[in-house]
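> Fold the following and give me the result.
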Amino acid sequence: MGAIDLYAREKPGYDDRLAQAVQTLREAAAAHPGRVVQATSLGAEDMVVTDLIQRHGLPIAIGTLQTGALHAETVALIGRLETHYAPQGLKVEVYEPKNESVITFVRDHGDKAMYDSIALRKACCGIRKLEPLSRMLADRSGWITGLRREQSNSRGGMQRVEADDAGRAKFNPLIEWTWNDVWHYIASHGIPYNPLHDQFMPSIGCAPCTREIAVGEDFRAGRWWWEDENAKECGLHVHQAEAGQG
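A predicted model of the protein is given here:
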């Protein structure tokens, strides 16, 4: 039984949440013409956001981070996206970590350093995610995510539109969506998604830091499962003041 069979359900208020998501994306495109990007992790939520952007013909770039440690299924999804949205002319911007930084980190700490300490795991995230993200956002004044409040306690206070640490506008069009909403949309529109979602991986990151979850486990239990719950962010969506507290 796949993710669509397990999760796709139309819940009360879905049409309103969908309309609000589209409106948020329109606001982002209008407020930041030529300077806004969707930073997609290629997870289920981000596939919905990408589809909304393409379906409504919005002038919003699509960018992703190829960390060098992703599952093969995740990497393959980049090409699948471009093929699926070829009529719209989609070309995904791909940002990779600096090769010399990765080589130096692995040489000094090994390729399993993320399991040794939170500090090393976050250093790895810094090299593979944060630095490439900084290049993605360098000339942008706004960016778009697939974040939802339901995903974790640390995301419960996030707003539909907020400012990041650099003062850029950060749009979270699916902030009020449920997991059922996400999969109902995917099923309704036949959009591509990562097949790892069918293997009980609702939240997918780098391969060494992602595992399947068991029945009853938290949505993000498969991410950095060896760490304390309060540490489970890579830094992409954590304000510096909050990061310092962790």
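
> When you work out contacts or count neighbours from here on, use the C-alpha atoms and nothing else.
Noted.

> any idea where the helices of the chain begin and end?
With helices called from DSSP state H, the chain shows them at 3-7, 14-31, 44-55, 72-84, 99-109, 118-125, 131-137, 179-189, 240-245.

> Next, the second sequence, to be compared with the first:
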Amino acid sequence: MSLYAPKLWQIPAVSEAEAAQQPAKEQVLAARLQEIAERFPQAVFASSLAVEDMIITDQIARLKLPLRIITLNTGKLNPETAALIDETDSRYRIRIEVFRPDAQAADAFEQEYGSAAMYESVELRRRCCHIRKIEPLNRALAGAPAWLTGQRQSQSETRSGLDFEEHDGARGITKFNPIFDWEDGDVWAYAQAHQVPLNALYRQGYPSIGCEPCTRPVKEGESIRAGRWWWENKDTKECGLHK
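Purely as a prediction, here's the structure:
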């Protein structure tokens, strides 16, 4: 038995250089979001409530852009994540649209495979993700002219090829990643400068936060995505939302 607990990931300290670059990064982000809003009024921003998404929400609210903000309550969120929805609504005086899985489909899956099915195989985990995340997102995006995410290239190897604008072939609409080229320091510099609301789990060693059964804290020095679906290999660590 270990005599000490491993040191967990911590919110990175913002350097003077990163703080100095923050206003310029913010200007670029504002221009990108304004471009999206002009080209695609009522585009949908799908927020996971991660720090990246809170930054984009902060900008949408500041600029009063006509973009819908939605989130997915999968029914498996940590209480800290669920609480952030109401906190964000209150802070920005907006209403995040909450989409939930089809209750009958979610119950049927658990009755057949059990509540721990996601650990049994990649196939079952992805079926769970489809019910709880992909199907609700498809409903949220029905009729939308475009959608936005908070994904970044440096988050993982599976996201290294991201661009600002992409075509979502599965849904037949345009997809934007407004902070695709931001580094960790850029993210935390903005969050600090504007004191954006943050998920309390960030201060408990969680750099990347998903559903409660599929997320855990990571050790200092590990990849920020190491706590997502940690029992799988790195090439399968996506839920299918961004295929």
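
> Give me the TM-score for these two chains.
TM-score for the superposed chains, counting by TM-score structural alignment, normalised by the length of structure 2: 0.92, backed by 233 aligned residues with a CA RMSD of 1.5 Å.

> circling back: any idea which of the helices of structure 1 is most buried?
Across the helices of structure 1, averaging neighbours per residue (mean count of other CA atoms under 10 Å) puts helix 44-55 on top, at a mean of 21.

> Once you drop chain neighbours, what's closest to the alignment partner in structure 1 of P145 of structure 2?
Alignment note: P145 of structure 2 maps to S141 in structure 1; criterion TM-score structural alignment. In space, and not counting its chain neighbours, S141 of structure 1 is closest to R168: 5.0 Å by CA to CA, 6 or more residues apart in numbering.

> check contacts around the aligned residue in structure 2 for that neighbour.
By TM-score structural alignment, R168 of structure 1 lines up with I173 in structure 2. With contacts defined as CA atoms under 8 Å, 6 or more residues apart in numbering, I173 of structure 2 is in contact with 144-147, 167.

> And I173 of structure 2, how far from E166 of structure 2?
Separation of I173 of structure 2 from E166 of structure 2 (CA to CA, to the nearest Å) stands at 9 Å.

> got it, and A106 of structure 2?
31 Å.

> Export the helices of structure 1 as CSV, with columns for distance to Q66 of structure 1.
What follows is these, written out as CSV (distance: least, CA to CA, whole Å):
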stretch, distance to Q66 of structure 1
helix 3-7, 24
helix 14-31, 24
helix 44-55, 15
helix 72-84, 7
helix 99-109, 12
helix 118-125, 12
helix 131-137, 9
helix 179-189, 23
helix 240-245, 23
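
> just so I know, which of those lies nearest A221 of structure 1?
Closest to A221 of structure 1 of the helices of structure 1, according to CA to CA: helix 179-189, at 15.1 Å.

> In structure 2, what stretch matches that closest one?
Residue span in structure 2 matched to helix 179-189 of structure 1, by TM-score structural alignment: 184-194.

> For the matching stretch, give me the average deviation versus structure 1.
Aligned to structure 1 and superposed, stretch 184-194 of structure 2 gives a mean residue distance of 1.0 Å (mean CA distance after the TM-score superposition for structure 1).

> Contacts for that stretch, please.
Around stretch 184-194 of structure 2, the neighbours that count as contacts under CA under 8 Å, 6+ apart are 11-15, 18-19, 21-22, 25-26, 51-52, 55, 154.

> pretty sure R17 of structure 1 is in contact with I175, am I right?
No: applying CA atoms under 8 Å, one finds R17 of structure 1 not in contact with I175, separated by 9.2 Å.

> Identify the contacts common to these two.
Taking CA under 8 Å, 6+ apart as the criterion, R17 of structure 1 and I175 do not both touch any residue.

> Could you find the residue nearest the spatial middle of structure 2?
Most central in structure 2 under CA atoms, centre = their mean is S48, positioned 3.5 Å from the mean C-alpha point.

> Spit out the contact partners of the aligned partner of it in structure 1.
In structure 1, S48 of structure 2 lines up with S41, judged by TM-score structural alignment. Neighbouring residues of S41 of structure 1 by CA under 8 Å, 6+ apart: 64-65, 205.

> same deal with P208 of structure 1?
Counted by CA under 8 Å, 6+ apart, P208 of structure 1 has contacts 69, 112.

> these two touch, right, Q38 of structure 1 and L147?
No: Q38 of structure 1 lies out of contact with L147 (CA under 8 Å); the separation is 11.5 Å.

> So for those two, which sits in the more crowded spot?
Per other CA atoms under 10 Å, whichever of Q38 of structure 1 and L147 has more neighbours is Q38, with 27 against 23.

> and the gap between that one and I118 of structure 1?
28 Å.

> now do A163 of structure 1
26 Å.

> what's the answer for Y193 of structure 1, then?
30 Å.

> likewise F105 of structure 1?
15 Å.

> do the same with T83 of structure 1
With CA to CA as the criterion, T83 of structure 1 and I118 of structure 1 are 38 Å apart.

> go on, C209 of structure 1?
12 Å.

> repeat for H32 of structure 1
Taking CA to CA, one finds H32 of structure 1 at 36 Å from I118 of structure 1.

> what's the closest residue to E162 of structure 1 other than its chain neighbours in contact with, if anything?
Excluding the flanking residues, the one nearest E162 of structure 1 by CA to CA, 6+ apart is K170, at 5.3 Å. By CA under 8 Å, 6+ apart, the contact set of K170 of structure 1 is 142-145, 161-164.

> which part of structure 1 lines up with stretch 70-88 of structure 2?
By TM-score structural alignment, stretch 70-88 of structure 2 lines up with residues 63-81 in structure 1.

> Figure out the length between the terminal residues of that stretch.
Rule used - CA to CA; the end-to-end distance of stretch 63-81 of structure 1 is 12 Å.

> cool, stretch 150-167 of structure 1 as well?
With CA to CA, one end of stretch 150-167 of structure 1 sits 25 Å from the other.
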